[in-house]
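# only geometry, no sequence info:
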């Protein structure tokens, strides 16, 4: 008897699927949920070291729920898309308050949690509880768009609805956890974005894209548009008595919400006015550092750092709830707070500056790296 789509995928998974990922060991819903949130917009090989450190520090949902958000963001630093960490923390608190510290088994309750949509909820419920749910992450969208030769960008609502229908129609009658992982693996290992390995694909016989020799055209790319550019001047205020740097806490929502960053200005004139107001009596000396660029999903940011060294901190200006004086060490910064990747890069520039001059020689200002 001819095997169905799901049977072919499961048969392939037995020999070629990933079964040793760190969150697969015991089908713990908390660990699978954390991994699924981390895997949104991020590759598996990038996620694994972050996941291991995160679980080591937050081994269960109660620990996560009762932890300070700064600590959570600190352990997310480098993964990007920080709203995921904030929502993970909020969801953990709701799970403890509303679901007796257990990830809910009902789809509606799972989707009601912050940061969890239909596909993420389905993945957690299928992988943890072996429930019959179709998923539709990026890998699965690519597999199905090619298998059915579906025209149109998968992110468009109409196309996504068609993909959901296809995904649900192909579900097996059992082994839902294995099938869910198999579909993700199929997209990650064989049906890749470029140069798909069609000759090794278990469903190649009925793949319409392969039959039409369109596997490199599908899925249809997202319509391109020019990414806006944004330039900002950032002030790295360093007390050269102890090398500490002022970092302000950003608002809880928006870009880098809840993370710590440098004071930010539209141009150098506004920075100079701010320095005159807050640091006129601190003998500030300034130096321009290399520009740091960072691409977000909807714009590209160019940070123009100015290192401003002062001989004393202003009294009564900087409050603890607004930010911290960040201590630089020989290796890294001490406090456990959340930092975006570009902020870490700037701090590394300053740290390298400090290493290249003898202690107490900050008055001469370091050369830009």
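Ah, there it is. All values derive from a computational prediction rather than experimental measurement. Residues are numbered from 1 along each chain as shown.
# C-alpha from now on. contacts and neighbour counts both.
Noted.
# let me see the ranges of the strands in the stretch 251-369 of the chain.
For the stretch 251-369 of the chain, applying DSSP state E, counting those that start in this stretch gives strands covering 260-261, 264-265, 285-288, 292-295, 300-310, 323-326.
# any idea which of these is most buried?
With neighbours defined as mean count of other Cα atoms under 10 Å, these peak in mean count at strand 260-261, which reaches a mean of 24.
# rewinding a little: save the strands of the stretch 251-369 of the chain as TSV, and put in distance to residue 172 too.
Formatted as TSV, those follow (distance: least, Cα to Cα, whole Å):
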stretch	distance to residue 172
strand 260-261	47
strand 264-265	53
strand 285-288	60
strand 292-295	40
strand 300-310	43
strand 323-326	53
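# residue 221: which of the ones you listed is closest?
Of all the strands of the stretch 251-369 of the chain, it is strand 292-295 that lies closest to residue 221, at 19.0 Å by Cα to Cα.
# any chance you could list what contacts the closest one?
For strand 292-295, contacts defined as Cα atoms under 8 Å, 6 or more residues apart in numbering pick out 300-305, 342, 345-346.
# from those residues, pick the one nearest residue 2.
residue 300 (50.9 Å).
# from residue 261, how far out is the closest residue in space to the closest one that isn't next to it in sequence?
Once flanking residues are discounted, residue 300 sits nearest to residue 229: 4.9 Å by Cα to Cα, 6 or more residues apart in numbering. Using Cα to Cα, to the nearest Å, residue 229 is found at 20 Å from residue 261.
# here comes the other one, which I'd like you to weigh against the first:
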């Protein structure tokens, strides 16, 4: 018998029990909802204030694989600069990619623009209000479609993120490992999703996982679901959910070439739209693999900066050797390359790994200082 079979299967609880669980959680949420710049509080929702679908969608895209703490500042910058989906749709690609720099997973930014432009051009600036219609938009998968439909439009969709998975695994004391057990956890979550206040409920479960039912040291004593929680009763909550061990990440090597003209202008190149860091500006360099080609973008007296850049992507670790040379005044740009004057160049517009290379230069003996 599998561990998950020791407790009631989805649908085995009564409607009265489900209603009681919903009421317990929503009552807790009404008092303890996290304050976020994209969220409408439960009190405001009760007064009839509805969430802005644009802000809900933008926040959910940003929150994919990224923490609330990291997203908040980016969200506020984006919405100040592009307060509506029509504003975002009219933005230049390079502007959006620059504002996204540092948030990671850059395919999200490209899909963000594609989605905004489709909504602006084909849907008159109005987001669809159903899961199926949202799933047809660029960059929107099952989780984001469910979250936007639920939170923005109060559709009774099952929202399943890492927080909800953890809550469901503990509530039912399910020991089968993720990711294989995800469909079972979604079934359990779906059974509890109410028709009344589904948007608040979705955010309540996520808040419960983020603040009470945390990965380590869950605060079971103050949890609104402490009584029915099977893992609390069994004493297994801290070890759930189980996860299939991940394979170790390989390490790739590469070269980054920082070329600076005597007047302070920097040579950069825009990466291809498809692939890692697609569409972002960065330093010319080699491919990233086990034995990268060390040939620089042009012949010069390339100096080693005396350090290396280490960065971790989703599927591999990267070690970059960083070289520096003076860019000739008459250098002819090749396709994809751009020259930014010292006043136009902003290190914060670079993706994190490229910013690390710049920081290595900034802290080196080769940096002439603010007047150089």
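Happy to help now that I have it. Predicted model, so just to flag it, every value in this text is computed and none were measured.
# ok, the most far-flung residue of structure 2 relative to its centre to residue 339 of structure 2 distance?
For structure 2, the largest distance from the centre (Cα atoms, centre = their mean) belongs to residue 330, which lies 41.3 Å off. Residue 330 of structure 2 is 12 Å from residue 339 of structure 2, where distance means Cα to Cα.
# what's the answer for residue 200 of structure 2, then?
On the measure of Cα to Cα, residue 200 of structure 2 and residue 339 of structure 2 end up 49 Å apart.
# surely residue 372 of structure 2 meets residue 264?
Yes - assessed by Cα atoms under 8 Å, residue 372 of structure 2 is found in contact with residue 264 at 7.1 Å.
# quick one, which of those two is more surrounded?
residue 264 (18 against 9; other Cα atoms under 10 Å).
# right, and the more buried one touches residue 369 too?
No - using Cα under 8 Å, residue 264 of structure 2 is not in contact with residue 369, being 10.7 Å away.
# before we move on, back to that, now do the residue nearest to residue 300 of structure 1: how many residues are near it, please.
By other Cα under 10 Å, neighbour count at residue 229 of structure 1 equals 12.
# make sure residue 256 of structure 2 is indeed in a helix.
No - secondary structure of residue 256 of structure 2 (DSSP: H, G, I helix; E, B strand; the rest coil): strand, not part of a helix.
# mind telling me what it corresponds to in structure 1?
Alignment note (TM-score structural alignment): residue 256 of structure 2 maps to residue 234 of structure 1.
# now swap in residue 277 of structure 2 and tell me
By TM-score structural alignment, residue 277 of structure 2 lines up with residue 256.
# excluding chain neighbours, what is closest to its match?
residue 82 (6.3 Å).
# spit out the contact partners of the corresponding residue of structure 2 for that neighbour.
Superposed on structure 2 with TM-score structural alignment, residue 82 of structure 1 falls opposite residue 106. The contact partners of residue 106 of structure 2, by Cα under 8 Å, 6+ apart, come to 97, 100, 276-278, 280.
# how about the nearest residue to residue 283 of structure 2, chain neighbours excluded?
residue 268 (4.9 Å).
# the alignment partner in structure 1 of that neighbour: which element?
By TM-score structural alignment, residue 268 of structure 2 lines up with residue 247 in structure 1. Using DSSP states H and E, residue 247 of structure 1 sits within strand 244-249.
# just checking, what packs against that strand?
strand 229-239, strand 260-261, strand 323-326 (3 or more Cα pairs under 8 Å, 6 or more residues apart in numbering; DSSP states H and E).
# CSV for those, including distance to residue 286 of structure 1?
Formatted as CSV, those follow (distance: least, Cα to Cα, whole Å):
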stretch, distance to residue 286 of structure 1
strand 229-239, 9
strand 260-261, 18
strand 323-326, 18
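# can you tell which of those strands is closest to residue 170 of structure 1?
strand 229-239 (43.1 Å).
# now the angle from that closest one to strand 300-310?
Per axes from the mean of the first three to the mean of the last three Cα atoms, to 10 degrees, the angle that strand 229-239 of structure 1 makes with strand 300-310 is 20 degrees.
# pull the residues that contact strand 229-239 of structure 1.
244-246, 262-268, 271, 299-313.
# redo that, cut-off 6 Å
244-246, 262-267, 299-311 (Cα atoms under 6 Å, 6 or more residues apart in numbering).
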